[in-house]
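>>> Predicted model and sequence below, questions to follow.
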Amino acid sequence: MFEYVGGLFDRAQPATFALVCSALLHYAVLATRSETAQALWQLSRRQRRLTVRAAFVLLGLCATVALIPFSLFGAGVALILTASVRLASPRKQGWTVPELDVHILTEVFFHSTALVGTALGINFIALGHYSDLQNGQRVTITLTLLIGSVVAVNKSTTRTRKLCTEITKGVSGVRRHMESLHSVRELNKNSERLPDKRQECHEKIDDLSRALDTRLNTGYRQLGTRVLPVDTFKTLMTDLHTAADEADRENLSWSQASPLLDEIRAACAKHVDEMA
């Protein structure tokens, strides 16, 4: 076992040495150029986190490519670690409702890429560890993992389309019931139907809230990406419930929430799939 591990490091030594030297050189340049360091730390916390993530992913991809000629096992480990950055650290802030369509597309793309990267990493590890496999066995392992990654990607994208469909339905339901509530109030502010109409609106808002609080790409809440940033989501729900209580078409809460609902529906409508 120790001889095998030692052999891996021996074969990967040139690439590892080059990567370490490159990282040290980059760090030295960054540390000595004060204006570069100051510019980095002047970024917001979110921007610094994204910058570090991007740098780590780029370094991981470079390490993977550099290690392939020397050690498939090491390349597989590097690729899995790179993919885990994306899978284990979902976005929580950093986009707005007008950018929701782009947010959905990029999250689907990067999540799918991470799933495929994980499968490739496992494939590299298997082929590197069992180096005496015949070609037929290697092809079988590769195809099995490739098909598995395709299934995982399809399941993830299907989930996103289904969620977008539910959100679109939820927004339409809220708008219809709010319109009915406003019409009843405009006809008679003391109508006996108002309490029931308010209750129906609150129920539809709760349905929409559950849909918007569902993660885009996975059922694991800690690993999935939100549809809306937390602050935007909470503000929208508060405005909608307030608008239902006020039952006034000209109410400030409804005036703020209504355009957001239209933008959310427009973004999700591009991914609607009733058959998903």
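Cool, the structure landed.

>>> Going by C-alpha atoms from here, please, whenever you check contacts or count neighbours.
Noted.

>>> L40 touches R48, doesn't it?
Yes: in terms of C-alpha atoms under 8 Å, L40 counts as a neighbour of R48; the distance is 7.1 Å.

>>> Please enumerate the strands of the stretch 1-150 of the chain.
For the stretch 1-150 of the chain, no strands turn up when DSSP state E, counting those that start in this stretch is the criterion.

>>> List the residues that contact K204.
Applying C-alpha atoms under 8 Å, 6 or more residues apart in numbering, we find K204 in contact with G170, G173, V174, H177.

>>> what's the helix or strand for it?
With elements delineated by DSSP states H and E, K204 resides in helix 194-212, which encompasses its position.

>>> which secondary structure elements does the single longest helix found in the chain contact?
Longest helix in the chain by number of residues (criterion: DSSP state H): helix 135-187. Helix 135-187 makes packing contacts with helix 100-129, helix 194-212, helix 252-269 when contacts are defined by 3 or more C-alpha pairs under 8 Å, 6 or more residues apart in numbering; DSSP states H and E.

>>> and the comparison structure, right after this:
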Amino acid sequence: MADKEVKKHDQEHQSRTSEESDTPNDKAQRNESNEGRSWFRIILWLCQLIGMAVVIFSATKFVPTFYSASQEGDASSVLVTYFGIFALFVATFTVASITELRDLVKQTSLWLKARAKTATYSTLSGIGVAVAVWFFMSRHDVALAGLVVIVAAAVRLIAARSMFRKWEKPLEQLRLHVVTEVFFHCFALWGLTAGLLLQVAAIKSLETAPRITITATLSLALLVAVNKTTARTRKLCTAIDGQISDVLRAVDALRAERDSGNMIELRREALESVDALDRMLRTQLNTGYKLLGTNILPKSTQRDLIRKLRTSLAGDPGELPKALEPLSVIQNACGRWTDAMA
């Protein structure tokens, strides 16, 4: 504790010394840079406020129109409002992440390069689904259009596990992997709901009261499922972040007491911490169902990481730094979703 206070004091002293030694030009440039950042943040916040206002306004238009179209069985209106709600879903995600837009674009570019085949397959599949929905809706066959959407969403939920068993540079892309998996999992849930709503729209003889009840029930079920998915992700990231801290503390204690008589006990505690981390890394990211969920890391990467940690702990603790490097990367990525109250 005392070492941390001394280090903090030294950093503050160095900061004050560098500020005192700055020339007037350096201070002016720093002030201009800070002002530029402040204006940039204000502009981003304004964009978020405007974007949220547009999203809310659009929701008040599209949702009632979708209900009215489904009640009347108007296929063309259902099609327009269906894609309008889809655009609303994407716009909400974009507005929520606009403050990190530059980093998100960079990460997305890396993701597309590393998963070119998957991105191509997903794009072609999406185009195929859109064409099929348009075809059936143009023939006023709302039920078949809804069935296409349901099947596409179900395939995405089931195929996610096999599609992402391994990918290049998993540690560097960990943050984007978490974001995309949660986003597309929630989007697939939305697709299931939209498909079921199209099935409801196809039943023209359904009275108003049960139609409202079914629509409200499906919408609430979607909100609950999305909330559970995001909450699970936050809980897992929080647990991994905390467990990595436990592993690092156990390793530090082991290295500090290398020549003491507690070496065996400290090594056992460190190995137990690694075992707990292993269990967390094998936990599904977005759902507890093994058939549908995806791992936070590829199994090969996770096994290699744990194997190196166990081998280093069983041997010379001086070899641990290389084995510990990936833990910092994982902790930094998971730290963005740490939520102690999740």
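That came through fine. Given the structure is predicted, the values throughout are model-derived calculations rather than measurements.

>>> Please work out the TM-score for the two chains.
For these two chains in superposition, a TM-score of 0.76 is obtained (TM-score structural alignment, normalised by the length of structure 1); 226 aligned residues with a C-alpha RMSD of 2.1 Å.

>>> Switch the contacts of K204 of structure 1 over to a markdown table; also include neighbour count and distance to I122 of structure 1.
Converted to a markdown table, the contacts of K204 of structure 1 look like this (neighbours: other C-alpha atoms under 10 Å; distance: C-alpha to C-alpha, whole Å):
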| residue | neighbour count | distance to I122 of structure 1 |
| --- | --- | --- |
| G170 | 23 | 40 |
| G173 | 19 | 45 |
| V174 | 24 | 46 |
| H177 | 21 | 51 |
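
>>> OK, contacts around T142 of structure 1?
Residues in contact with T142 of structure 1 (C-alpha under 8 Å, 6+ apart) are N123.

>>> Try it again at 6 Å.
Contacts of T142 of structure 1 were listed using C-alpha atoms under 6 Å, 6 or more residues apart in numbering, and none were found.

>>> Over to L192 of structure 2?
Remark: with contacts taken as C-alpha under 6 Å, 6+ apart, L192 of structure 2 is in contact with I150, A153.

>>> What residue in structure 1 is paired with it?
Counting by TM-score structural alignment, L192 of structure 2 lines up with T118 in structure 1.

>>> And stretch 87-96 of structure 1, what's buried?
Of the residues in stretch 87-96 of structure 1, those scored as buried under the neighbour-count criterion (16 or more other C-alpha atoms under 10 Å) are L87, P90, R91.

>>> In helices, which of those fall?
L87.

>>> In a markdown table: the buried residues of stretch 87-96 of structure 1, plus distance to E246 of structure 1.
Putting the buried residues of stretch 87-96 of structure 1 into a markdown table (distance: C-alpha to C-alpha, whole Å) gives the following:
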| residue | distance to E246 of structure 1 |
| --- | --- |
| L87 | 42 |
| P90 | 37 |
| R91 | 34 |
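
>>> Tell me the one of the buried residues of stretch 87-96 of structure 1 nearest H202 of structure 1?
If you rank the buried residues of stretch 87-96 of structure 1 by distance to H202 of structure 1 using C-alpha to C-alpha, R91 comes first, at 28.9 Å.

>>> Apart from its neighbours in sequence, what residue is nearest that closest one?
The shortest distance from R91 of structure 1 to any non-neighbouring residue, by C-alpha to C-alpha, 6 or more residues apart in numbering, is to T225 (5.8 Å).

>>> Need the three-state assignment for the one you found.
coil (DSSP: H, G, I helix; E, B strand; the rest coil).

>>> neighbours around it, how many?
Counted by other C-alpha atoms under 10 Å, the residues lying close to T225 of structure 1 total 27.

>>> that older thread, which part of structure 2 matches the helix holding K204 of structure 1?
Correspondence between helix 194-212 of structure 1 and structure 2 is established over residues 263-281, with TM-score structural alignment as the criterion.

>>> sorry, back to before: just the closest of the contacts of K204 of structure 1 to V230 of structure 1, please.
Distance from V230 of structure 1 was checked for each of the contacts of K204 of structure 1 by C-alpha to C-alpha. The minimum falls on G170, at 18.5 Å.
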